[in-house]
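Student: Got a sequence here, can you build the structure:
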Amino acid sequence: MKIIVADSGGVEHALDAVEGWRVMEIIRAHGFGLEAECGGSCVCGTCQVHVDPAWAARLHEPREDELERLDENFAEPDERLSCQLIFTEELDGLRLVLPENVKAPEPA
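Tutor: Okay, here's the model as predicted:
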């Protein structure tokens, strides 16, 4: 199972994904510099990602605390907190765009 993330340069990366992990954890496990200062407790809002429009309706609705963080951080309508997205089999192939400040890992 995979998620597809596009980095700030528009390069797409297919990341192996583990069911039950937060999307934030998957992105960070692959070496991307996603901040996620609070570690996934929906307090900081620094793990925002843009969700491909084709996938937006397939995600669960954000809870009130996520909506508050997104509002505080002036999120665009297509943004979600990756710490609040739990990867499931139904999300295999999920497509996201990372914010400009997120660095891709250096090639090996």
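
Student: Please count neighbours and contacts with C-alpha atoms only from this point.
Tutor: Will do.

Student: wait, isn't residue 4 in contact with residue 10?
Tutor: No. Residue 4 lies out of contact with residue 10 (C-alpha atoms under 8 Å); the separation is 11.5 Å.

Student: Those two - which one has more neighbours?
Tutor: Higher neighbour count among residue 4 and residue 10: residue 4, with 19 against 11, using other C-alpha atoms under 10 Å.

Student: longest helix of this structure?
Tutor: helix 64-72 (DSSP state H).

Student: and residue 76, how many neighbours?
Tutor: 12.

Student: Against residue 54, how distant is the spatially most central residue of the chain?
Tutor: Nearest to the geometric centre of the chain sits residue 82, at 3.5 Å (C-alpha atoms, centre = their mean). Look at residue 82 and residue 54: by C-alpha to C-alpha, to the nearest Å, they are 17 Å apart.

Student: Alongside the first, I'd like the structure of this one:
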Amino acid sequence: MTQIRYIEANGTEYTVEAENGVSAMEAAVKHGVPGIDGDCGGAAACATCHVYVDTDWIAKTGPAAEGLEKSMLEFAEDVQENSRLACQITIADDLDGLALRLPEKQH
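Tutor: All right, here's what the predicted structure looks like:
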């Protein structure tokens, strides 16, 4: 199991144990993390799982992928260089301790 930290805009933090192979969105929804809706179920079709990857982790998660992920981020609010869709981040051992910050609101 890999620990993932989700940090709300107000600083409230949720640490969850996630199974390798699932997405960061799936782990958040399974553990009831507020602010991650995942309305499309992980198809990168809604941007309701928009997160900011802490700069210490962006090298491991990579930036938003060209194509569908970047296109969907155009619908999110307050997009930054470290913005990702949590449904496109696959949990693996090397992401243990990953910190994902949540925007103030999702669409």
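
Student: residues contacting residue 19 of the second structure?
Tutor: Contacts for residue 19 of the second structure were tallied using C-alpha atoms under 8 Å, 6 or more residues apart in numbering; they are 1-2, 27, 91-92.

Student: Can you tell me which of those residues end up in helices?
Tutor: residue 27.

Student: Among the contacts of residue 19 of the second structure, the buried ones, what's the ChimeraX command?
Tutor: If you want just the buried ones from the contacts of residue 19 of the second structure in ChimeraX, going by 16 or more other C-alpha atoms under 10 Å, the selection is:
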select :2,27,91,92
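
Student: Restricted to strands, list the contacts of residue 19 of the second structure.
Tutor: Those of those mapping onto strands are residue 2, per DSSP state E.

Student: from the contacts of residue 19 of the second structure, which single one is nearest residue 103 of the second structure?
Tutor: Nearest to residue 103 of the second structure out of the contacts of residue 19 of the second structure is residue 27 (C-alpha to C-alpha; 17.5 Å).

Student: Do I have it right that the closest one meets residue 20?
Tutor: No. In this structure, residue 27 of the second structure is not within contact of residue 20 by C-alpha under 8 Å, at 9.8 Å.

Student: Residue 91 of the second structure maps to what in the first structure?
Tutor: Aligned counterpart of residue 91 of the second structure in the first structure: residue 87 (TM-score structural alignment).

Student: Contacts only, for that match.
Tutor: With C-alpha under 8 Å, 6+ apart, residue 87 of the first structure has these contacts: 17-23.

Student: Quick one: map residue 40 of the second structure onto the first structure.
Tutor: Residue 40 of the second structure maps onto residue 38 in the first structure, by TM-score structural alignment.
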